[in-house]
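Q: This is a predicted model, with the sequence first.
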Amino acid sequence: MKAEIIAVGTELLLGQIVNTNAQFLAESCAEIGVDVYFQTVVGDNRGRIREAFDIARKRAELIICTGGLGPTQDDLTKDVLAEYTGRQLYIHQPSMDKIEELFRSRGTVMVESNARQAHLLTQSDPLANDTGLAVGAALTFEGTHFILLPGPPKEMKPMFKHYAVPWIQSKMGGVQPLFSKVLKFSGIGESNLEHQLIDLIQTQRDPSIAPYAKEGEVMIRLTTRAASQAEAESRIEPVEREIRSRVGEYIYADEDMPIEQAVLRRLGQSGRTVAVAESCTGGLLSDMFTAIPGSSQVFLGGVVCYTNALKNQLLDVPLDVLEGIGAPGAVSKETAALLAENVRRKTNASVSVAITGVAGPAESEGKPVGTVFVGIAREEGTVVEQLKLSGNRESIKLKAAKNALYLLWKQL
């Protein structure tokens, strides 16, 4: 089944909000065997919404709309589709009861326009809104299936997953769903990874091999259509085994998670803790750790010691290491090792990470932009690796943090 996603909302066109719904819907459709070939964004305008319907019907069997189901006059999606299909709008009483009960519980008067959220097209199936008020809809018009979903992701996602997906599957006629296996890589760039696997990528049939990259991490998605999870795994397993035989040292997870989550998970499983000392990354590594729910069980904290004075005062790095003729300097193997060892000692962490370097835009201590040293201290000893990174200041900071995480993951 071919599908098109239509996101309705002038705020999307103006860039005031990011259309994350399209990403979720495209991925969710792929999982059930629906191919999304086009995505459209249209403003809150009757004529242009109708035109979007016209265009989509020429190239898709399923049209999934998000947005425009709210209570205000610019929420037009149901109104336009009713006109387009020649159907009437009526009050869906269970939804209306829910809206009225909400206002009663708050002790406030319901504004009349809120009733618009209970509107439903005749000859359509309601899609319950478990986390909001606007009822969704599913219908078929002259061979084209329409799904109407609210715009807020917290309402749209559960409605699609719990109610729209079963409705869509009932119209698909036995199309086999897609199954995917994700492999996450760090410590290797996209071009190098592709080089190692180029023959597999060029001759792929089933499963397909798709690499995706973002700063500091690379992902490969292996995908196949199958009647069951077991059948899919039997097809994916030989290809995954071959990939692991070539580049397995860089694989840190076989599910879609950032490397900081994989590191924290591994530390937690072994009952270990981590602390950090950061100079050029300015707290970025600490922020990555604390963004993971439950990180407090593993991450003790960190020190942002940006200046030499703080490296000396807070983490006891001698000034004759940091400054002076013949001194290694703040950006050095020696300083990275001392930062790692001393923050570990002061926090009593099982393992510690230190990052010091030159993020730019100018060189420092005669060392070029992108020179970074990462220290990892454990009871077994301390290791330091030098990185030579490229990019602007922001990019170098992110790459430094991600590479530090990969080096820590290897040590663990």
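A: Good, I have the coordinates.
Q: can we go C-alpha only for contacts and neighbour counts from here?
A: OK.
Q: Helices of the stretch 201-350 of the chain, start to end?
A: 229-247, 259-269, 284-290, 308-315, 319-322, 333-347 (DSSP state H, counting those that start in this stretch).
Q: Below is structure B, check it against A:
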Amino acid sequence: MPPNNRKQAMLPVTAEIIDNPVGTACGFAVDIGKARFFFTPGVPRELRRMLEEQIIPRLLAKSGLQTSIHLKRFHSYGLGESHVDSLLTGVEELVPDGSVKLGFRAHYPQLETKLTVRGADMDEIKRKLAPVEQEIRKRLGNFILAEDDKTLEGVILAELTSRQASLSIVETFTGGQIAARVAHLPGAERVFRRGLVARDLVELGAAVGLPRASLEGEITKETAEEVARAARKQSGATHALAVLIDLDEGPDRIEFGGTICLAIATETEAASRRSRILGGREWVRLGAVEMGLDCLRRYLQGLPVYERIDFEKT
């Protein structure tokens, strides 16, 4: 264990450990005289999370007040934190007593929007929460991927399972990370047919039975559709997702980017989109994984596959 981490584990013998859900350094609480002291890391986002989930509930319990706290979470992709903060201006004021607090946790490429709600019991909390969460769903719309403990890949699996459908995934540059998000889930064995990964598009095409000539030249939406159709037909899946990436040349800097062409194919149709993301190789990779899965979710839920996102560059 590094010395810095070892130091974080050195706490007073009588201390109560306060969990830090977003960092390595825990907090702690001790009684000094008649007062209860709370100590936390200095990172603002860690402090806020610990206050909401750990410290305030302890203080309320110590005060003797009868109260409950509930955390409601919305997971979204495509809108940055400042954009969502602006879109949700005033939602806290739908509950005038100040018992609903709005917060965010950004972890690119997703954003978690949080509502912390306090009330005498869960019935009161649900009454307070109802108009606020309804307004959030209205304002964020199709950009909401999932809520609470649900995940994007879990939503996709549920949609496919409910249709008794199956899925194959073809991807370049992302190293199989799109397929990995789905394939390990409980129940995926009934849905996930095949994942194909290659850095070279011609090799990828050969794996799904496409001639070399059809894949030479610039990657386009039409290329992605052709690959998705071939992968679906070859694997026998009802749906196929193809995510193809054309990376820039040059050093891996903030201005380094990639063009993403993706498509979802079924037996009767195909839907596709093209996007460009800057920010370096890892930023492009993470964005491509999330965009591919999100477009598949949108397709399965009957939503537009293309809506412009904040991370997209022209």
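A: On my side now, so go ahead. Being a predicted model, the structure only gives us computed values, none of them experimental.
Q: Using a markdown table, please lay out the helices of the stretch 201-350 of the first structure together with distance to Glu11 of the first structure.
A: Conversion of the helices of the stretch 201-350 of the first structure to a markdown table gives the following (distance: least, C-alpha to C-alpha, whole Å):
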| stretch | distance to Glu11 of the first structure |
| --- | --- |
| helix 229-247 | 40 |
| helix 259-269 | 33 |
| helix 284-290 | 30 |
| helix 308-315 | 46 |
| helix 319-322 | 51 |
| helix 333-347 | 47 |
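Q: Tell me which of those is the most buried.
A: helix 333-347 (a mean of 23; mean count of other C-alpha atoms under 10 Å).
Q: what angle separates it from helix 308-315?
A: Comparing the axes of helix 333-347 of the first structure and helix 308-315 via axes from the mean of the first three to the mean of the last three C-alpha atoms, to 10 degrees yields an angle of 40 degrees.
Q: Helix 333-347 of the first structure vs the second structure, mean deviation?
A: After superposition onto the second structure, helix 333-347 of the first structure sits on average 1.1 Å from its aligned residues (mean C-alpha distance after the TM-score superposition for the first structure).
Q: Who are the packing partners of the helix or strand that that helix is followed by?
A: Next helix or strand after helix 333-347 of the first structure toward the C-terminus (DSSP states H and E): strand 351-357. With contacts defined as 3 or more C-alpha pairs under 8 Å, 6 or more residues apart in numbering; DSSP states H and E, strand 351-357 of the first structure has these neighbours: strand 274-278, helix 333-347, strand 371-378, helix 393-411.
Q: residues in the second structure aligned with strand 351-357 of the first structure?
A: Aligned by TM-score structural alignment, strand 351-357 of the first structure falls on residues 239-245 of the second structure.
Q: again, but for stretch 390-399 of the first structure
A: Going by TM-score structural alignment: stretch 390-399 of the first structure matches residues 278-287.
Q: need the contact list for Asn192 of the first structure.
A: With C-alpha atoms under 8 Å, 6 or more residues apart in numbering as the criterion, no residue contacts Asn192 of the first structure.
Q: repeat for Lys157 of the first structure
A: Taking C-alpha under 8 Å, 6+ apart as the criterion, Lys157 of the first structure is in contact with Phe24.
Q: got it, and Val155 of the second structure?
A: Here Val155 of the second structure is in contact with 145-146, 297 (C-alpha under 8 Å, 6+ apart).
Q: how about it, what's its partner in the first structure?
A: In the first structure, Val155 of the second structure lands on Ala262 (TM-score structural alignment).
Q: What's the match for Arg108 of the second structure in the first structure?
A: If you look again at residue 108 of the second structure, you'll see it is Tyr, not Arg. Alignment note (TM-score structural alignment): Tyr108 of the second structure maps to Glu215 of the first structure.
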